[in-house]
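*Asks:* predicted coordinates and the sequence they were generated for:
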Amino acid sequence: MSDHELRKAAHDLDVTVWVGKGGIDPVVDEASDQLKERDLIKVKFLRAARAGTSVEALTEELAERTNATVIETRGNTGVLHR
């Protein structure tokens, strides 16, 4: 699938991983498990998780820790692909 097709598919996805004040650490395993079950997941970064960090940087870090690829970030949401 091309990046364009992946972004299009991600548009209709529901958020399945929420990152809160605990940051990325508590959700790495859950995100990894979800990526094994489906190709795309949508991650929402709550304000408390962002503490001086951009959504783009957090999405990149989560992707790196789950061996995934960032498809897009928009607002407070990131989309990962395995």
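*Replies:* On my side now, so go ahead.

*Asks:* from here on, contacts and neighbour counts on C-alpha atoms
*Replies:* Noted.

*Asks:* ok, how many other residues are close to Thr69?
*Replies:* Per other CA atoms under 10 Å, the neighbour tally for Thr69 reads 16.

*Asks:* and what of Ser2?
*Replies:* 8.

*Asks:* same question for Val28.
*Replies:* By other CA under 10 Å, 18 other residues sit near Val28.

*Asks:* who's in contact with whichever helix or strand it is part of?
*Replies:* According to DSSP states H and E, Val28 maps onto helix 28-37. Contacts with helix 28-37, where a contact means CA atoms under 8 Å, 6 or more residues apart in numbering, come from 17, 41, 62, 65-66, 81-82.

*Asks:* got another, please set it beside the one above:
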Amino acid sequence: MNKTKKKELIGKGAELEPTVHIGKEGITDGVVEEVRAQVKRARLVKVRLLPNAALPIEEVAAELAERSGSVVVDVRGFTVLLCDTRSAR
């Protein structure tokens, strides 16, 4: 993903509300399936890690991307922005 495409996706993601929330149970199969479905449908998904999850956000982002077949666009605070592989080109 080049800089221009990344900036474009971050701009679109700024307008989105988080649609998936990860709590203290962490990344479950249900969360992965939901992210996969939303990425397939919307191509850009914002995921929020709740503070009581006590998981490192970078690890969560990498695992979610790997398990859902998506690409990490941006990580800020407790929020991860993911897109599908087609949008990342």
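*Replies:* Received it, and whenever you're ready, just let me know what you need. Keep in mind that this is a model prediction, so the values were computed, not measured.

*Asks:* mind checking the TM-score on these two?
*Replies:* The TM-score (TM-score structural alignment, normalised by the length of structure 1) is 0.91; 80 aligned residues with a CA RMSD of 1.2 Å.

*Asks:* quick one on the thing from earlier: which part of structure 2 matches the helix holding Val28 of structure 1?
*Replies:* The alignment of helix 28-37 of structure 1 onto structure 2 (TM-score structural alignment) spans residues 32-41.

*Asks:* distance of Leu13 of structure 1 relative to Asn67 of structure 1?
*Replies:* Counting by CA to CA, to the nearest Å, the separation of Leu13 of structure 1 from Asn67 of structure 1 is 20 Å.

*Asks:* check the mean deviation of the match of helix 28-37 of structure 1 from structure 1.
*Replies:* For stretch 32-41 of structure 2, the mean deviation from structure 1 after alignment is 0.6 Å (mean CA distance after the TM-score superposition for structure 1).

*Asks:* which strand or helix spans Ala63 of structure 1?
*Replies:* Residue-wise, Ala63 of structure 1 maps onto helix 55-65 under DSSP H and E.
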